[in-house]
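Enquirer: with the sequence up front, the predicted model follows.
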Amino acid sequence: MSRVIHNRIAMFRADAGMSRRELADAVGVNPQTIGFLERGDYKPSLELALLLAGVFSVPVELLFSFEPFPSLSQTLKETRA
């Protein structure tokens, strides 16, 4: 059974002002791997997922999920309600 793994890598990377190359260097992978991850074309190993979460200092479940993450606009609406 193959499940889709959703991620917020691009959002965290942009917020940190990092390029794909900088993030790739930080976790020891090819910059193309970061692109594949961001697009959902590749599932990270547990080791890579933990390394990525560590770069952003967040729990791994804040970066990856089996369920789609709510959009930013949806999150903002919920916090204002």
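Expert: Structure's in. What do you need?

Enquirer: drop to CA atoms for contacts and neighbour counts, all remaining ones
Expert: Will do.

Enquirer: what's the first helix or strand after the helix ranked longest in the chain?
Expert: For the chain, the helix with the greatest residue count under DSSP state H is helix 46-56. Scanning the chain past helix 46-56 towards its C-terminal end, the next helix or strand to appear is helix 60-63 (assignment: DSSP states H and E).

Enquirer: and that next one, what does it pack onto?
Expert: Identification of packing neighbours for helix 60-63 by 3 or more CA pairs under 8 Å, 6 or more residues apart in numbering; DSSP states H and E yields helix 46-56.

Enquirer: so for the helix it packs on, what gets flagged as buried?
Expert: Counting neighbours by 16 or more other CA atoms under 10 Å, one finds that the buried residues in helix 46-56 are 49-53, 56.

Enquirer: before we go on, here's another structure to hold up against the first:
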Amino acid sequence: MIKKIVGKNIKYYRIQKSFSQTEAASLVGITPSYWGYLERGQKNPSIELVAIISEVLGVKASLLFVESPENLSEELMLYLHILNNMGNQHIGFILTIIKAYIDLHKDLSPVHE
């Protein structure tokens, strides 16, 4: 259920930012009780609200729809956060390097069956 995934991610990123529910709700412009409904997956936020929440939490809105961000390593999350705050020119350059590295190692890694 998508609202459960979004709610879990809202809570995850709020905690990463060290915000209380009340602080986050205030920054977004909603009540703390509505914030709680969102975190528990009991309410569906509008697209506009998702955009505001993601901005306050400092993440791309699309990350709120990823099924398990907490399973990503802390280091990877840090790098993703840093990338998220870089300009498009830098991101494009870094992605080019990552793609080249993956392509190089695809050919060298054993085939998994």
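Expert: Perfect, I can see it now. These figures come from a predicted structure and were not determined experimentally.

Enquirer: do I have it right that residue 70 of structure 2 meets residue 11?
Expert: No: under the criterion of CA atoms under 8 Å, residue 70 of structure 2 makes no contact with residue 11, lying 10.7 Å away.

Enquirer: what about stretch 29-37 of structure 1, distance to the chain center?
Expert: The gap between where stretch 29-37 of structure 1 is centred and where its chain is centred comes out at 11 Å by CA atoms, centre = their mean, to the nearest Å.

Enquirer: same deal with stretch 68-82 of structure 2?
Expert: Average the C-alpha atoms of stretch 68-82 of structure 2, do the same for its chain, and the two points are 9 Å apart (CA atoms, centre = their mean).

Enquirer: what does stretch 30-50 of structure 2 give?
Expert: Using CA atoms, centre = their mean, the offset of stretch 30-50 of structure 2 from its chain centre is 16 Å.

Enquirer: buried residues in that stretch?
Expert: 31-32, 35-36, 38-41, 43, 45, 50.

Enquirer: for residue 17 of structure 1, state which of the buried residues of helix 46-56 of structure 1 is nearest.
Expert: Taking CA to CA as the measure, residue 17 of structure 1 sits nearest to residue 56 out of those, at 11.3 Å.

Enquirer: what's the distance between that closest one and residue 62 of structure 1?
Expert: Separation of residue 56 of structure 1 from residue 62 of structure 1 (CA to CA, to the nearest Å) stands at 10 Å.

Enquirer: what stretch of structure 1 does the helix ranked longest in structure 2 fall on?
Expert: Ranked by number of residues, the top helix in structure 2 under DSSP H is helix 88-108. Following TM-score structural alignment, the aligned partner range for helix 88-108 of structure 2 in structure 1 is empty.

Enquirer: how far does that helix sit from its chain's centre?
Expert: In this view, helix 88-108 of structure 2 has its centroid 21 Å away from the chain centroid, taken as CA atoms, centre = their mean.

Enquirer: which outside residues touch it?
Expert: The contact list for helix 88-108 of structure 2 (CA atoms under 8 Å, 6 or more residues apart in numbering) reads residue 83.
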